[in-house]
Each structure stands twice: as structure tokens, then as C-alpha cells.
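**Q** Generate a structure from the sequence data that follows.
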Amino acid sequence: MSGSEHVVLSISGMTCTGCETKLSRTLATLPAISKLKTSLVLSRAEFDLDHSITSADNVMKHLERTTEFKCERVTIEGSSVDLLCSGNPADIVKGDWPDGVTDIKMVDKKNVRIDFDAKVVGARDLLEKGWPSPMTLAPPHADSTLDAGAKHVRHVGWMTLLSIVLTIPVLVLAWAPLPDKHRKEITHGSISLAFATVIQVAVAGPFYPKALKALIFSRVIEMDLLIVLSTSAAYIFSVVAFGYLVTDKPLSTGEFFETSTLLVTLIMIGRYIAAMARQKAVESISIRSLQTSTATIINKDESEKEIDARLLQYGDKFKVSPESRVPTDGTVIAGSSEINESMLTGESHPVEKVKGSTVIAGSINGSGVLTVRLTRIPGDNTICTIANMVDEAKLSKPRIQAIADKVASYFVPVVVAITVMVFCIWIAVGVAIRKQSGSEATIQAITYAITVLIVSCPCAIGLAVPMVIVISTGVAAERGVIFKSAEAVETAYKTSHVVFDKTGTLTRGILTVVREEYINPSANTKSLLLGLIRGSKHPVSVAVAEHLKRSGVNATSISNAKNLVGNGVEGTFAGRSLRAGNSRWLNTSAEPLVISVLSQGHTAFCFTINGELSAVFGLTDSVRSDTISTITELQHSGISVHVLSGDDKGAVHEVAAQLHISTSNVRAKCSPADKQAYIKDILAQRDPTKHGGKEPVVMFIGDGTNDAVALAQATIGVHMNEGTDVAKSAADVVLMRPSISGVLTIIAVSRKSIHRIWFNFGWSAVYNLVATLLAAGAVVHARIPPEYAGLGELVSVLPVVAAGVLLKWAKL
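**A** As a prediction, the model looks like this:
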């Protein structure tokens, strides 16, 4: 097999930043892998794989062998369905595949996963096909991007419970009164040794291969190595001490199996709570959870049937009952209602839906009943598109992450070095100052070294950035703002200039013809114009075409009609050249009629035949309801606001005047290249009296194809989307509803995210400094006992998780 494919893996067993480093290093060594992205919080890895070198199965086997992680492949693109076989699934895999099926593979001993082209064959058709053995739809499973995390949490939970059950008897025996001291000590010690050994092998055992393989294969010294060193030291020391006790030569400290067992148990409790908190945080902002599980389809005989939503296919009609969730994207073909789309677009008011309206998967119907024609199947609808873009942002890493990664890479080696120093210092203190014997001083030094090893925790540093990015992008998505990269979250709060396109952004983009002038009025002129512009999607052309249709004009078929971005439309008819568009492109700006239209502040739309002006239209637009308040707030924040438009000067300056935007920041008659050049000029400026003399951060907000170049040129490109196909935008951020107040949400989310990231860094530094000093015995009469050092991970990580989760309730 040749070529390449995009592979997504769910990784089970990742617990700290060292795990992610190990994962990325292991995969990066494989020459077949490129464009690698990993995430600790999502427990995921994504990469492009060259099939001519190796297969995805081989990559997974290599990863599991060298890291001890468990891998599962996730399908996030295309269509697939899981079917339950009554016979042998292998017969299905080896048999003849129906048209449209691209792959069939066994999931387990009873299930097969069928990947298919939904445009050729539907999920319901596949279920009803005559397979060698009867097939039924497999039970639904959790969101594949969350499933691995949930499995990991359950596994850690069971191991934690086992550790607790075995530790309690050890603690009871250690703290119980001993009337016949020597005999009871040996009996209790024997029982404690047995329980401690089970804990060390069954619960702490998996840490050993992970730590060793990380050191050997990935050259990473990670948190697991600290756990291995500290718990092993405590356990081995207790075994040795018990041996001395049995030979009637007890050590002064005695054995302390309660230390090693309680240490492992507290570490497991900390990891379980931290893993559960991370999982709940990710689940709480999962966009895919909005997908409903059932749908009511309408058959050809108009009968209704409730089916699993996974079986919807192209050509289906479905009913949306009152107060129910829309199962997938579609177009209303009958009925009317109001739909709440706030969970996807952030729009607080219900949106009226009538025949011809589009409905979005996951939105909630009001009191009406709608009949809808499916346009996108559940596996490839708006929910999936948004969720994939949000996941893309979660997987991307902002520049500030490099700081955390750098610190984390040095953390464990530094802790090991500090541990050695603490061990040596306490031996010296015991022998030279406390006049202890060498063995007594060594025993005392070991307890301090163990505590330092385990109380230090790099997990808070590793989670400081990704935890906030995961929550903030999810919170923004719930408010109708889709961040497509983590860098946009990191940068937006520093915005110094906001540049708006006018039509469709500052204004509603719904233009109205208020004036029309014809040089030689005739039905033929109107028919030619309508035929030329009827296929154009530009707001001005659409408005003029609708105006002509309402006037009863019939379109003439035009040859070779084509759109010229930023200019207009051109074509030919009976040997004559037809053009319609702005006056600059058509060189009609000096015509008296055009001057008259422009002087009234209207947008001028001209039509020429063989270069001669034939018609002029004057159009007006109205600003959006939230435009003035948004612009005012931006200006009060010290952000410079600009307007660029391809529209005529009068119309642009009229809108700018309404919004109190300085004329020096307004440019009319702009081509896409002009917009790009204007943004370049702003980026080249650096005023030492403003913004701390730093480079300007320019945010551009546009809605049309002609804004693509400017979106790419700006520091942050924001696309205002009014449809359901948000994937077409190449911008850094997508606004899911037609409201520029989303710009304020972008900046607010960015600012609060950065504040929490720096809080996390600060907390991590303070915790590790204080904890290390207390563990090392640097504070007189205050130290952390070695058996309680396992609480370190819990104490360090939970505030970091909480700082991210609290973003859900932050005022934006």
C-alpha cells in the first residue's frame, strides 16, 4: 500500500507531561511519521503516515512496546458504522464488499466496523444488505475522543481501590498496641510485608517498565522514575529492617511498611482524582455530546419511523418534533417554528425557521413541527465540523507552551540532583552535629530523600497551558466563537488594531436597491443584466438580482459569465461584451449618473454593454444592531479601529461616521490586494509611545471570499460565518453567528486564559519550592512525613485543573 493518510490515536496511560514528551519523542523517531501533534489532556496523537514505509498497526505496536501505553485508532473523517455479527466477523471481512464500502475491520469477536462513502451507499442500506450472517447495529459507544480517557480513569480507579483495601490493614497493624511486643511485631510485620509486596507488585509495578522504557527508548527522565525510586527505597528499606527484626537486631527506626504502602496509595488517589478532574473538564465542553441519538424519518408513503440517528442517510426526510433536538443538518421543506441555536452559535434569541431555512444539528426546536430534508449525515454535520476544529485548537500548542516544556524537561533531573544533595547533607548533619552512627544517619537521610523525590511534581507545569487551552476553546465554542489554533488564544488579548470589512461584517450585508437609472430603458437591458449576475454570490449582485426578479424581469442566458473577485461579473451575448460591477473597474466613476448616486452615500452598481454605461443602481445597507456598542468598547480599550471596503467612498464613509471611526482609518474602493497592503503597513509600524513599543497585533474581521488574503495577512484572521459550512474558512477564528460582538469574546477569552496560565505557572513554582523545602527538612519543626508525600500530586494538580474549569463560569 502506498500513499499517506492522517492517523488519529487515542492513548491510554498518559498521566503527566513526561508521558507526552515520551509519546512525541517515540513517534518522532519513526521516519514514516510527519506533522505530529500530541495532547496530554486529550490523550491523543495525530500524524500523517507514509504507507510506503510502514503501517498504522506497526506504529501502534511499536508505541505500545516502547512506552507501555495502550493505543486505539480513532476515525474522525469519513463515514463508518459498527455492526454486530451473529456469525463469524472474519467471514464478513474476507467476503465481497458492497459498492461504496472502503474498508471493513474487526473491532472485537462480535463487531465489525464498516467504513463507507456516504454518497454511494447509506448506513441503513448496509444494515439491510444480505450479509452471510444476520447483522444488527452495535450499541452506541462514547465519543471516541473521550472513550480512551474514560477507560484510563476507570482503570486507575480500580487500582486505587485495590491499593486502599490493602493499605488499611497495614496501617491498623502499624498503629495497633502491641502487648507482647516482639512476637506481635514479627507477626504484624509478616502480614504487612505480604500486603506491601502485593501493592508494590500489582499497583506500583506498572510504573517500573514505563520509567525504564522512557529512559532507554525516549531518553526521558519522567515522574514515574521518581515514583519508582521513592517507593522502591521505602519498600526495600522496610524489608531490610524487617529482616533485622527477625534476627533480633532491630534498627532504631524499625520497619515502616505503612510508609511505602501509604505512599503508593496516596499517589494513586492523587492520580485518580487528577485524571478524573481532567476527564470531566474535557467532557464538560465536548461539542459532540450535542448529537442526539435518535431521529424520526418519514418514509415514501409518509409513514413515520423512529430510528437510530447513526442510520440516517442522504435522501432522507425527517421530522423534528416540538422541544426536541435536531438530529443533523438539513433544509426545512414543510412547517415553521423557532429554533434555539445558542449552544452552537451563541445566539441568545430563537431563530425563526420556515420552508427553505437551514437547520443545524444539535439545535433545539421550539413549539412547531418541522419536516426537514437531510443535507449532511450525522458523522459529517456541523457538530462534527465544529468539534474537529475545536480539537485542532486543543492539539495545537501556543508559543508559551515551549516555556512549560523546557521547565518540565529539566524538572525531574533537578529533583534527582536535589534528592542526592539532601541525602548527603542529612548524613553529614547526623554524623557531625547529632553525633549519630553512620547507619542511623543514613536511615534518617533516606526518609528525607524519599520525601523530596515524591513530593515534587512536574504535572502542574505540564498541565498549566493545555488545561486552560482545552477549557477556553470549549467555552468560546459554546458562545459561538471557534478558535482554530491555540496561538490565536495566546495572542488575541494583545490586539492593538482591529480592521473590519464593511459589507456583511459591520453591516448586515442585506442591501436594498433605493435608486435605479437606465441610459436607454428597455426590457432587454434588464434581462441581460439579470442573466449576467444571477449566478453571483456577492451581496451587491444578489440584491440587484432579487430587485429585478421582483420587478418581473426574465433572465437572458449569458455565455461565459464569470466572477472577478473584487470587481464584478463579465460575460458575452450575441457578440456583445457585458460587464456589471463597481464603477472603478468599469471606468464609469466620472459619469454624471454615477456621481449623483455616489454623492448620496449609496453603493453604486453599474452595467455596461460594449464598454458603454447602460444602467446604474444605488444601494444602501444598515449596520448590525451590536456594531456601535462593540466599536465603542474596542475604542475605550485603546484599540485602534479601521474599516476597509471595496465599496464606494460615500457609502463607506457614511458607515464610518455613524460608528465614530476616524476618516484616517477608513479606506474605500479596496481590492483584495489593497486590503493586504493596508494590513502590512499597520504591521510594519511600531509606535514607542503605544502598546509598549511592541509590534502591532492586527485582527482582521471579514466574511467574503475577497477577504481571504487579508485574513491570512493579519496576525489573527476572523471569519464571520452565517452558514453551516464553517470548514471552508482559512481564518484563525470563526464567528458562528452574524454578530461582531464575538470580537469582544475573542479578546476576553484570550485575556482570561493567559491570566490563568500565568497563575498556573506561579502556583506550580510556589508549590514545588515550599513542598521541597518542607520535605527536605529545611524548615525547623515543620516537615512533610514520607508516608504523606504522595498527596503532592493531588495538591499541586487540582488548583491547575480548577483554574481552567472556572473559565466555564467566567464573565466574558
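
**Q** Going by C-alpha atoms from here, please, whenever you check contacts or count neighbours.
**A** OK.

**Q** contacting residues around the host helix or strand of Thr136?
**A** Thr136 is part of strand 135-137 when elements are defined by DSSP states H and E. Here strand 135-137 makes contact (C-alpha atoms under 8 Å, 6 or more residues apart in numbering) with Val81, Asp82, Leu83, Leu84, Cys85, Ser86, Leu127.

**Q** here's the other one to compare against:
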Amino acid sequence: MATSEKTLQITGMTCAACANRIEKGLSKIEGVEKANVNFALESSTIVYDPAKTNVNEFKARVEKLGFNVVQEKVAFDISGMTCAACATKIEKRIGKMDGVSNASVNFALETIAVEYDSKQVETTEMITAVKKMGYELIPKQDSKDKMDHKEQEIKKQEKKFIISLILTIPLLWTMVAHFEFLSFIYMPHILMNPWLQLAFATPVQFIIGAQFYKGAFNSLRNKSANMDVLVALGTSAAYFYSLYLSIEWMNNGKVGSPELYFEASAVIITLIVLGKLFEVRAKGKTSQAIQKLLGLQAKTARVLRGSVEMELPIEEVIVGDTILVKPGERIPVDGEIIEGRSAIDESMITGESIPVDKVAGDKVIGATINKNGSLQITATKVGKDTALAQIVKVVEEAQGSKAEIQRLADKISGIFVPVVVVIAVATFLIWFFIVTPGDFRSALIPTISILVIACPCALGLATPTSIMAGSGRAAEMGLLFKGGEHLENTRSIDTVVLDKTGTVTKGQPALTDITVTAGFTEDEVLQLVATAENQSEHPLAQAIVLGVKEKGLSLLDVSDFEALPGYGIRANVSGKEVLVGTRKLMNDYKIAISDSNAAMEKFESEGKTAMLIAVNHKLAGIVAVADTVKETSKEAIARMQALGLEVIMLTGDNQRTAEAIARQVGLSHVIAEVLPEQKSDEIKKLQDQGKKVAMVGDGINDAPALAMANIGMAVGTGTDIAIEAADITLMRGDLNSVADAIIMSRKTMRNIKQNLFFAFFYNTIGIPIAAIGLLAPWVAGAAMAFSSVSVVLNALRLQKVKL
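**A** Just a heads-up that it's a prediction; the model follows:
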């Protein structure tokens, strides 16, 4: 069956349940092989047989379910861009097409993301429109193919540079004759021959430099100007003026040696090609995060089908397969353990360095490492549905998106080249008519220098390279920014609102305290209580049983168990009557509890659930259970406060329990007894006070509050982490990630500002210096090439950030 793939943009979803409903509805359409709805990205990817169904049926089904298909999304790789002006031009052209609501070009990644209405425009029209501009839109390649393409591009640039360098070195040697302080260097007379210089310069100008002429022609044909226009103008002026002087020298009987500028044009082109080589290599490094993530994937899986064990390529594993994983091996796909227990190293996915113990029933993530036990798992997600694939997709989309500061840089780049051409022409006229009247050579040199040094490559690379490096490094640390705008906006957060259960606390009750009265020992009372509670399914009972088992105590024989709803339990344990429950339960059985009042009130003031214990109608002690604070919460909150952030806890729990938890973690501001649907109202109140608010929650239950906040952060672990309903997914269940995300955002924005400073510095300083004749063209070429490289190298520093 020949299948096609379609991505629809869906609006109206309010929770993960909506996504599941749409997914089921689409899957029921005849001809649909697979439908995957991404709640966070509000999109659906459908694999289908075009002979049996079409896109209109998908839209009709989604609309019948009460949702809307407003836009579709498509992504292309772009071939032929040479600078930010090219990117701006393509973006404007696609953006003006009927049916296109948004087009975003990333110059550093050489990609474009388009949101459009297929009823008004087809992707083929986009490809044709861009082709007429002299560029090429290529259907999005997967990350591995793109890395291979990058390798080919690097080799191509290396070859160009080597050829250009070999031809340029003899011309560079002739520059020695221009400087008296280098007169001691031997200069072969033959190198001063204009025709020999022409022979060296021509292949560089028209073969190596063909890309600049082609780009300039396409740009001018589209009534705009880009970097290629500047390079073609500058180098052509030097080349053809030198050719004119060579012809004049021959007509004058070959007297003397004319002052030629073949070396200027050749050196400029060679330096720009070198800069492009560095740039391509560096841009490859900014995508290292994705390469590392892809490299984590297991290549094969040991699959058990029937009674036969076989080793299959990862692509052939299907949902439902039973997979055997030995100690030290990577888990090939997302799944659930059906047999065995082990510690799993999830550091490559969550950034958490301590292995996590897993037993039958626990979920495991593909690409994590099985440390010490043999496991059998059932595959639950494969291919593009795995957590790793979702993470790669989120990182790619974040790297391809635009921050607001980049949009400003793009606007400047769009008008920069025409302004520079005007400045260059004005400079030539001033020199030719005023400074050195009639001296063409003196007027030409500063003009060439201006055209060359002013190329806005660095300006175009300043923001996207930092976004790529910053979001990639963040992903390695377990922080998934779902767009460049979120990476930018997080830095401005001044207030962090934390959900309590599952965010500040573990979200699971645990045994915390035991006190006993005279005549009883702790171990004795714990054994009796745990044995009695083991018959109950109540979460607090299970917490007591688990806590006692962790202490190494065994359970006893039990009989005559009775649950007393609202009061507690009664059971006969090894011949002893055991009661566990409330004050009311004890009073009903006429057990004296007055001596326990102080301890009960103390536990309750700490936000714990305290239960009285009686053995054979005598008070034996008190057991306390609580949703305990995560070990890292207090430290993490202290880090946030040290960053100058106001930290608030928001919970539906009662005021006393909330304040008890707040005291443990060092918080003074608590908003308690808030219903889930009221949480977004509390966020709005804070925003009305002028605060920039980040909401930190579980990403689903807190969806309205996460959506209302300036930045929504989902704290989560598990296989669905990459599709949580938030702007940032914190892969670890650790609040330190909140501070890490804010620090990463601040460092990235600082890096972008440094890059923009470098880019503007080169141009604003270089152009006036060139205009007054103090900058040789070859120096201008070197400065221009170095400006792009320095910007990319500065961005790469983000990949070394340690938190």
C-alpha cells in the first residue's frame, strides 16, 4: 500500500482527552493507517492510503467532533541562501501568498516553516514561487539525512577553498611588492606579469565566485539586494579595473608594471569561502544536540515473537512486541516492563544522573540504559511516537522558531544591503569628484572595501545560532523549550507560581512518624499496624505498609478485618485486636487518648495525617503519614529566590497543610484552597499587578493556569513528557530545573545581544573606516569573514554552559 502523510493544525483542544478523542476518530476512517495527535503542538499527523481517503474527510471528521482544522503546517529545507537578506526575501514572498498565515525562515538552519490553508494554496505553488526567486525548497529531510547533507556541504566548501587558495597564493605574494617594509622578501619577476595574474584570478572570480554572481542575479531579478550583490560588485570592480589596466599596459608597449588589484578580488573571494567553510562547520556543531539525541537510539532490538527470539532492526519493531533487554543494553523503544527488575539510567533523557529502580508494571523510555537486570518489556510506542522522537521534534522546532529579537534583526538585514550600495556609490562619487578629482583608482579602493565589509551575514546569524545552541544545550539538561520565543521570554519572569502536589511534594503519601506509649516498641506497633492496613486499599494504608516493608519488617497473620469508612480500620492480628483511625473511633471504643492530644496537634500542624493506634483496647501510639516534600525542593526554591524571583505556592489543599509544607521549603507566600478551575484566575490577578508569571505544574491538571501564565512549565517524567501542555517541559521531577531554565534563558539572551553587538560593531565601525580610505579591500574581506565566524563561535559557548 502506497501511503501519504498529512499534518493538520487543530484548534479547540483543551486537554489531552480531546487529543485522544480526535486520534480515535481519525483512526476509524477507512484508509487511515495511523493518526497521531499532538496536544501541545495542536497538530495531527496522519498516515493514510490516498486511494481510499483524502484530506477533506479528515477535516470533516475533526469538525464533526467539535474542533476546527484552521491551518496546516509544512516545513522545507532551503537551498541557495547566502545571507539574512535572502531569508527575509523568501519569508516575505511566501508570507504574501493567499492562504499563508505565517512563514518563518531560519537562516542558520536553512529551513522554512509555513502555516497555510490548503484550500487556498498548495505546497507545489510555494516551491514554484521560491524557485523563480533562484532558491530551492526541498521537502523536509529527517535529521539523519540532513546531517549527511551537512557533511557533503562541508566537503564541497573545503574543495572550493583549497582550489581558491592554491590560485590565490601567487597573487597574495604579489602584495609584497605593495609594502616597502616587506621589500626584503624575494619577488619572482614573472609574478608581476599582468597576464599571469589574470590567469590565476579568472578561475577564482568566475568559477569559485560563480555562486556570488548567480545569487546576485537572482536577487536583482527579484528587485532586492543581498550579500551576493555586495561581493559581486566589489570583486568585479577590482577584477575588471585590473583587466582594463592590463590592456592599457599592453597598448602602451608593456612599459613598467601597472598597479593591479587582481589579488584583492581573489583574496576577498578566498576569505569569504573560508568564512563560509567555518560557518558551515560551526552551524553543524550548533545541531550537535540533535545528533547526540539521535545517536542514543538503539540500532536493533531482541524481539520475542511466539517462541522465536530474533534480532531485528529498530524500524521493524511494532507495538505489542515483547522485547528482551539484557544488562548494559539500551532499551530500544518505549514500553512497559512485564518481567524482571533493574535500575535504569535515564540521564540521557531526563538529565537525572541517579539510575531509577524499575519493576514489572513500570514504564521505560527508549534509548535509556538497562544497568543490572534482565528485562522483558512490551513495546507501547515505536518510531516517531517514542519519547526520544518527540524530544528531537520539539528541539528541532524550537531551533527553527524565531525570537522577537530575531525579527528585529531580520528587518534591519532586509534594508541593510540597499543602504550599503547607496553609501558605496556616494563614497565613490565623493572621492572621484572631490577628494582626488579624476583619480578612478583612489575612488575605487574605498568603494570596494565598503561593499565587502558591509555584508550582513553576521547580523543574520547572530540570533538563530544562539537559539540553536541554547535550546540544544537545554535539551541535554532535560529542559525542552518549545520555541525560540519561550527561550527569549523566560528571562523576563519575575514571579514563579508552584503547584504543591507532585511539584513541590512527591505527590504520594509516605510514612513519616511513629510514636509509641509505654509498654510497646516501635517495631512491634509498626508490624501490627502494617499487617492490619495491608487489607485496606486506601492510599494512606498502602503508604504505611510500604514504609514498614522498607524498614525490613515482615507482616503477621491477620483475621477478622473490618474497614470503618470515615473512621479507620479494625482487625485481629496474631490474636490481638488492633484499631487504627481517628479520635472518634477511639472514643467509640472508650479508649483513653488524652495523653496523645499534644502529639496529634503537632503532627497536624505540620500538615500530616495522624492516626491513633490501639492494641487490645489500650492506646499504643500514633502513626503519621504525609505527602512528603521532594528532597531538592527547598534548595531549588532558595536558588529561585537568589535569582531575584518571587516564589508562590498555589494549591487546592487546606490552608494549614499548605502553610506547613511552605515552612519546610522556605516559602512565605501561599495561596491555598483554590479549585483547579480557579488557578488561572489567581495567575491573572498576579499579572494584573504587572508581574511576569511562570506557572509550574503537572502540565495537564494545571492546563488552564499554564496557558494563562506568561510561561507555562510542566514538571514531568514518563514517556509523554515531550507533549505536555506547556511552553517548557522540565523532564526531571526536580524544581531545580525551573532555576536552570531561567538561567539558560538569561545566558542565551545575553549571548544574542553579544552577537548583535559584534555584528553591528563590524559594520558601523568598518564602513566609515573604509569610506575614508584606511581599509584595504583584502582586509575588509578578512574582517567580514571573521565577523560571521566570531558570531557563530560565540554562540557555541552556550554548548559548554554548566548549571
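
**Q** returning to that earlier point: next secondary structure after the strand holding Thr136 of the first structure?
**A** Using DSSP H and E, the helix or strand that directly follows strand 135-137 of the first structure along the chain is helix 144-175.

**Q** Would you mind pulling up the elements that that following helix packs against?
**A** If you count contacts as 3 or more C-alpha pairs under 8 Å, 6 or more residues apart in numbering; DSSP states H and E, helix 144-175 of the first structure packs onto strand 4-12, strand 70-74, helix 181-198, helix 257-284.

**Q** Could you dump those into a markdown table with distance to Ser39 of the first structure added?
**A** As requested, those are arranged in a markdown table below (distance: least, C-alpha to C-alpha, whole Å):
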| stretch | distance to Ser39 of the first structure |
| --- | --- |
| strand 4-12 | 9 |
| strand 70-74 | 14 |
| helix 181-198 | 33 |
| helix 257-284 | 12 |
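
**Q** any idea which of the ones you listed is most buried?
**A** Of all those, helix 257-284 has the most neighbours on average by mean count of other C-alpha atoms under 10 Å, namely a mean of 24.

**Q** which of the contacts of strand 135-137 of the first structure count as buried?
**A** Using 16 or more other C-alpha atoms under 10 Å as the burial test, the contacts of strand 135-137 of the first structure include Val81, Asp82, Leu83, Leu84, Cys85, Leu127 as buried.

**Q** Look up how far Val416 of the first structure lies from the residue lying closest to the fifth one once chain neighbours are set aside.
**A** In space, and not counting its chain neighbours, Cys85 of the first structure is closest to Met135: 4.9 Å by C-alpha to C-alpha, 6 or more residues apart in numbering. Shown here: Met135 of the first structure relative to Val416 of the first structure, a distance of 57 Å by C-alpha to C-alpha, to the nearest Å.

**Q** got it, and Gly189 of the first structure?
**A** The value you get for Gly189 of the first structure to Val416 of the first structure, if C-alpha to C-alpha is used, is 31 Å.

**Q** Kindly report the same for Val470 of the first structure.
**A** Going from Val470 of the first structure to Val416 of the first structure by C-alpha to C-alpha gives 31 Å.

**Q** Have a look at those two and say which one is more surrounded.
**A** Shown here are Val470 of the first structure and Val416; by other C-alpha atoms under 10 Å, Val470 has more neighbours (26 against 19).

**Q** Looking for the alignment partner of the more buried one in the second structure.
**A** Under the alignment by TM-score structural alignment, Val470 of the first structure pairs with Met468 in the second structure.

**Q** now swap in Lys394 of the first structure and tell me
**A** Under the alignment (TM-score structural alignment), Lys394 of the first structure pairs with Gln399 of the second structure.

**Q** What is the neighbour count of that match?
**A** Close neighbours of Gln399 of the second structure, defined as other C-alpha under 10 Å, add up to 28.

**Q** Minimum distance to Asn381 of the first structure: which of the helices and strands packed on helix 144-175 of the first structure has it?
**A** Distance to Asn381 of the first structure, taken as C-alpha to C-alpha, is lowest for strand 70-74 among those, at 17.6 Å.

**Q** that older thread, possible to save the buried ones among the contacts of strand 135-137 of the first structure as a markdown table with distance to Ile269 of the first structure?
**A** Formatted as a markdown table, those follow (distance: C-alpha to C-alpha, whole Å):
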| residue | distance to Ile269 of the first structure |
| --- | --- |
| Val81 | 38 |
| Asp82 | 36 |
| Leu83 | 38 |
| Leu84 | 38 |
| Cys85 | 40 |
| Leu127 | 45 |
